[in-house]
Structures are given as C-alpha cells and as structure tokens.
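**Student:** how would this look folded up:
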Amino acid sequence: MNIAFSPCPNDTFVFHAWVHGLVPGAPALDVTYADIDITNGMATSGTGPDVLKISYAALPWVLSEYALLPCGGALGRGCGPLVLTNGTTIRDPRDLSGRRVAVPSERSTAYLLFRLWAAQHVPGGVGEIVIMPFHQIMPAVRDGEIDAGLVIHEARFTYPSYGLYMLTDLGSWWETDTGLPIPLGAIIARRSLDLDAIAGWVRTSVEYAWANPDASRSYVLNHAQEMDPEVAQAHIDLYVNSFTANLGEEGYGAVAALLGRAAAAGLVPSINLPEALYAKR
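**Tutor:** Below you'll find the predicted structure:
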C-alpha cells in the first residue's frame, strides 16, 4: 500500500509501527516522505497514493476520491500556527497591510487560518504572498527577505533562536474565537479501499506508539534530521493527542467550523460534511 506523510516527528511517531510491520494484518507500506505542500498537491493530482497526510484546508478539493479517516491526524489545542516578524517595524497586525508574507502552502490550514484572521485584523489586507519551503521561512524573516512569515510545527519552540517576534498565535485566536480545537493535518484514504480496515491499522499504529514510546526514537530522529531530541519530543507531545486516536464529535465539529467559515468567506468550496466524510468512529 502506498502512503505519503511528512518527516515531522508527529507523523513518524504515529506511523512507525505500521511502517515497520508491527501492526497485525496490515499490508506493507511504500512510504513517500514529503512536506505538506507536496502532499496537498499529490491528493489533487488524480494519481496520489492510497493513504496520505494533507492539510484540512485542502480537504474540500479531494473528497471525490478520498475520505477523511477518524484517526492519525493532527488536531488540538495550543498547537496553532504563528505569524512571525523580525520585531523592528512590524509589531502590530495593522502593520502587515501591504507587506510580503511567506507561507508554507497555499492550501495549508495555517494559511487558511491566516486569511480568516487577516480579514479581521489587517486593514486593506496583506501584500504579496510568497510560497516558501517551511525550513526557509524563519531565516528569510530574520534576514529581511520578507516582512513576515507563517510558521508551523517545531517553529513554536525554535523561533526565539532566530531573534524573531511572535506577532500572533493563530491557534490561540481560533480557540478564543470559536472555543474549538484547531484542525491542522488530516489523514485521508481512497474511497475505493477498505476504509474500516485502514482506520483500524492507523489507530493500532497510534496505540503502539503510545505503549512503546522509545521504539520509534531513532526512526523519528533520523527523519527529523538535525532537530534536537527534546524539541522532537515536545513536537510529539503537542501534536499527538486524544484526537489522533479518535476525532470524535468535537474533532468533527472543529473541522465543520473551519471549513464552513472558510466556505462562507469564499476561500474553499462548500461541502456537505456529514455526507462527504468517512463515517464517524
């Protein structure tokens, strides 16, 4: 079975057991490791893998071929994207008007949250949006190549080392505004496959990871490249939570709220969520 997910610690932690043949009855996996912008593109290409991790923001474009699984993804509290500046000329959201902002993907949840937030807080809107690989954003902000950057993942823990200023925490804004957790990354599978079985294998892999937290350490750190082990563990602790095992009513409610608000603003196609998604488990 073909699968694509990021090399980030939360994804490698979640899928370690399945990748290494530790999930009973699950087929062997052919893994592609790719950043979220690439996996979003895979899902819309028509030739994407059987299972993959995408942004929730990309979900409305792929539901004819794929269904959302109720486990394995990233959704939670206190884990939202950050808007960073170098702290010299931009220290208020109004200062972003007409500025150049780097984002990791046009169809990332981070960018969708940013657009919803900016509509309320940046008069006249921002200027140029620059799509930039995640790892290049903070150095570019630091060096003045761009005015602000939208960052995700371990940047929550590392941005002070670049001397950057956090203009806003979009996760805190979303949670305060809605009272809901933040839907970040979704696990989807082709509708033509046995979705119940795939969801069961993903959940078993999650449960193995929790029961054997040291088993995946070398695999996680190998794909995290030069990330400090403590940062990698903090990343896992933040993004792998009860919603990873089961989205549940609150998780599905958060997805509906995000995509419903975005559709009302004309940012994503409108979908009938209960009919479009995999049955709740």
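
**Student:** CA atoms for contacts and neighbours, from now on please.
**Tutor:** Noted.

**Student:** which residues touch the top strand by length along the chain?
**Tutor:** In the chain, assigned by DSSP state E, the strand with the most residues is strand 182-190. With C-alpha atoms under 8 Å, 6 or more residues apart in numbering as the test, strand 182-190 has contacts from 50-56, 65-77, 79-80, 109-110, 171, 174-175, 195, 198, 251, 254-255, 258.

**Student:** And stretch 160-180, by the same measure?
**Tutor:** With contact meaning C-alpha under 8 Å, 6+ apart, stretch 160-180 is reached by 77-87, 90-93, 113-114, 117, 138-139, 141-142, 159, 181-182, 250, 253-254.

**Student:** Drop anything exposed from those.
**Tutor:** Among these, those classed as buried by neighbour count (16 or more other C-alpha atoms under 10 Å) are 77-87, 90-91, 93, 113-114, 117, 138-139, 141-142, 159, 181-182, 254.

**Student:** And this one, please, so the two structures can be compared:
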Amino acid sequence: MKISISPCPNDTFVFHAWVHGLIPGAPRLDVTYADIDITNTLAAGSAGPDVVKISYAALPWVLSEYALLPCGGALGKGCGPMVLTSNRAGCNNDSARLSGRRVAVPSERSTAYLLFRLWAAQHVPGGVGEIVVLPFHEIMPAVRDGLVDAGLVIHEARFTYPSYGLTLLADLGSWWEQDTNLPIPLGAIIARRSLDLPAITGWIQASVKYAWAHPEESKEYILHHSQELSPEVTQAHIKLYVNEFTENIGETGYKAVVALLSRASQEGLVPKIDLTALYL
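**Tutor:** Next up is the predicted model:
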C-alpha cells in the first residue's frame, strides 16, 4: 500500500508501528516522505497514493477520489500556525503593517494559508502583497535574511523561531479558537474511496495506540526524519500535535472541519462541497 506523509515528528510517531510491520494484519507500506505542499499536490493527481496526509484546506479538491479518515491527523488547541516577522521588516506587533508586504507561506492549499487569508481579511487593510510559497523549513531563514517581510510557519517553528531572532505577529490558532471555540483542523489523513476504509482506520488507530504504549521504540525513526531537530523539540512537537483527535476526530473535530470549510467557501477561498461527504 502506497502512503505519503510528512517527515514531521507527529506523522512519524503516529505511523511508526505500521511502517515497521508491528500492526497485525496491516499490509506493508511503501512510504514517501514529503512536505505538505507536495502531498497536497500528490492527492490532487490521478496517480496519487493510497493513503496520504494533506491539509484540511485541500479537502474540497480531493473528496471525489478520497475519503477523510477519522484518525491519524492533526487537530487541537494551542497548535496553530503563526505569522512571524523580523524587526527589520518594521512590522513589530501591528498587523496593519503587513499591508502590501511580501509573505512566505508553506502551501497555497494549506490550512495555515487558509487561516491566514481569513485572518488577514479582518486585520490587514488592503491585504498583503506578494505571496511566496516555500518549503516550511526555509521560511524562517527567509524572514531572518530579509528575503520576505513575514512568514507563515507551522509545526516545530512554534518552538524554534526565537533562535532566528524573529517576532510573533499573530498566532492564528489562538485567533481561530477565540473566534469559534473549536480546535484547529490542520492535517488530515485521507484514503482512496475504493479501499477498505474501516480496515485502514483500524490499522492507523492501532498504530497510534502502539505509539503511546511504546514511546521509546519510535525515537530513532522520528529523529532520523526530523531534519536535525533536537530530541527536546521533537518531543514537544509530538506532545502538541498528537492528542485525542489523532485517535478519533469525534464530534468536536468534525464540527471544527465543517466550520473551517464552510467559512472558507463562503469567502470564496475553496470550492463548495457537500459537507456530508466529510463523514466516513
């Protein structure tokens, strides 16, 4: 079975057991590790993987071929994307100063960028200027070096941005939570509708449970793929992004996904979809 996930610690933590053949009855996985911008694109293609991690924001483009699985992804509170600037950009903590600025984002179909557009519509008069898509690990250096005026960051950047001398302009997760009282839906696991979806769901949930029961077993695998992050940062990353919604989205998680995509479609940012198609 072909699967594409990110090399980030939450994905490798969740899928370690299945990747290493530790889930009884689960098929062998052929894994591709790629940044979210690439996995979003893979899912939109006709020859995409059987199972793939994408942004929730990309769901409207793939639901005809793929189903949202109720597990394995990333939802939660206190874990949203952030807008960072450097002092040289002159933005400081005034979001209005992003008007007309050059901003780097990790993907044009990422949940981070979707939230950024919803937030900017309320907080940046006249809108931002040029949007530059960069792999997420290149965004903070680009802001630091003055190649862009601000950066939209995800994942472990929450823990490491001070080391780049950057300033937090906006925490979009906090904004979303205050506005909706719902968790923020970041990354989704989807599978081709032609497959045995209940079985895949069960294998992923078993892999999550194994990871929680045997946290030491996955450490070497996680660090190997974590782009030279320290063990402390990888553990903080896992603690933040792997939670009860990872095992089962549940009613609250589905409400969050519906709220995000409904608001985005009303603003014309994503295609309108039949929201009942989100439920497995």
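
**Student:** TM-score for the pair, please.
**Tutor:** TM-score of the superposed chains, computed with TM-score structural alignment, normalised by the length of the second structure, equals 0.98; 278 aligned residues with a C-alpha RMSD of 0.6 Å.

**Student:** can you tell me which of the buried ones among the contacts of stretch 160-180 of the first structure are in strands?
**Tutor:** Judged by DSSP E, the subset of those located in strands is L82, V83, L84, T85, I182.

**Student:** export those residues to JSON lines and tack on distance to P229 of the first structure?
**Tutor:** What follows is those, written out as JSON lines (distance: C-alpha to C-alpha, whole Å):
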{"residue": "L82", "distance to P229 of the first structure": "22"}
{"residue": "V83", "distance to P229 of the first structure": "25"}
{"residue": "L84", "distance to P229 of the first structure": "24"}
{"residue": "T85", "distance to P229 of the first structure": "26"}
{"residue": "I182", "distance to P229 of the first structure": "25"}
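
**Student:** Check those residues and tell me the two furthest apart.
**Tutor:** Greatest spatial distance in these: T85 and I182, 22.5 Å, computed using C-alpha to C-alpha.

**Student:** which residues in the first structure does stretch 162-182 of the second structure align to?
**Tutor:** Aligned by TM-score structural alignment, stretch 162-182 of the second structure corresponds to residues 160-180 of the first structure.

**Student:** Now do the same contact list for C8 of the second structure.
**Tutor:** So, once contact is read as C-alpha under 8 Å, 6+ apart, C8 of the second structure ends up touching H155, I222, H225, S226.

**Student:** ok, 10 Å please
**Tutor:** Shown here is C8 of the second structure, whose contacts under the criterion C-alpha atoms under 10 Å, 6 or more residues apart in numbering are 33-36, 155-156, 222-223, 225-227, 229, 234, 237-238.

**Student:** okay but R203 of the first structure is in contact with T244, surely?
**Tutor:** Yes. Counting by C-alpha atoms under 10 Å, a contact exists between R203 of the first structure and T244, whose distance comes to 8.2 Å.

**Student:** List the residues that are in contact with both of those two.
**Tutor:** Counting by C-alpha under 10 Å, 6+ apart, the contacts common to R203 of the first structure and T244 are V14, P70, C71, G72.

**Student:** farthest-separated two in those residues?
**Tutor:** V14 and P70 (13.7 Å).

**Student:** Now do the shared contacts for those two.
**Tutor:** Shared contacts of V14 of the first structure and P70, defined by C-alpha under 10 Å, 6+ apart, comprise V202, R203, T244, A245.

**Student:** in what helix or strand does L152 of the second structure lie?
**Tutor:** Mapping L152 of the second structure onto the secondary structure by DSSP states H and E places it in strand 150-153.

**Student:** Run the chain-centre distance for that strand.
**Tutor:** Shown here is strand 150-153 of the second structure, whose average C-alpha point lies 14 Å from the average C-alpha point of the whole chain (C-alpha atoms, centre = their mean, to the nearest Å).

**Student:** ok, average deviation of that strand from the first structure?
**Tutor:** After superposition onto the first structure, strand 150-153 of the second structure lies on average 0.2 Å away from the residues it aligns with, using mean C-alpha distance after the TM-score superposition for the first structure.

**Student:** counting contacts, what elements does that strand pack onto?
**Tutor:** Using 3 or more C-alpha pairs under 10 Å, 6 or more residues apart in numbering; DSSP states H and E as the contact criterion, the secondary-structure elements in contact with strand 150-153 of the second structure are strand 82-85, strand 103-105, helix 111-123, strand 131-133, helix 136-144, strand 167-171.

**Student:** For A43 of the second structure, find the nearest of the ones you listed.
**Tutor:** Distances from A43 of the second structure to each of those were compared using C-alpha to C-alpha; the minimum, 15.1 Å, belongs to helix 111-123.

**Student:** burial measure for the residue nearest to M1 of the first structure when sequence neighbours are not counted, as a count.
**Tutor:** In this structure, M1 of the first structure finds its nearest non-sequential neighbour in L29, 5.0 Å apart by C-alpha to C-alpha, 6 or more residues apart in numbering. Residues near L29 of the first structure, counting by other C-alpha atoms under 10 Å, number 16.

**Student:** can you check L258 of the first structure too?
**Tutor:** Applying other C-alpha under 10 Å, we find 23 residues neighbouring L258 of the first structure.

**Student:** Ignoring the adjacent residues along the chain, who's closest to it?
**Tutor:** The spatial neighbour of L258 of the first structure that comes closest, neighbours along the chain excluded (C-alpha to C-alpha, 6+ apart), is P183 at 7.6 Å.

**Student:** do you know how far that neighbour is from G251 of the first structure?
**Tutor:** Using C-alpha to C-alpha, to the nearest Å, one obtains 8 Å as the distance from P183 of the first structure to G251 of the first structure.

**Student:** can you check G125 of the first structure too?
**Tutor:** The gap separating G125 of the first structure from G251 of the first structure is 30 Å, by C-alpha to C-alpha.

**Student:** so who does the closest residue to D35 of the second structure other than its chain neighbours touch?
**Tutor:** Taking C-alpha to C-alpha, 6+ apart as the measure, D35 of the second structure lies nearest to S6, with 5.4 Å between them; neighbours along the chain are not counted. Applying C-alpha under 10 Å, 6+ apart, one finds that S6 of the second structure lies in contact with 12, 31-39, 52-54, 225-226.

**Student:** what do you get for R263 of the second structure?
**Tutor:** With contacts taken as C-alpha under 10 Å, 6+ apart, R263 of the second structure has the following neighbours: L118, V257, L269, V270.

**Student:** same thing with H153 of the first structure?
**Tutor:** Residues in contact with H153 of the first structure (C-alpha under 10 Å, 6+ apart) are 8-10, 79-82, 134, 232, 235-236, 238-239.
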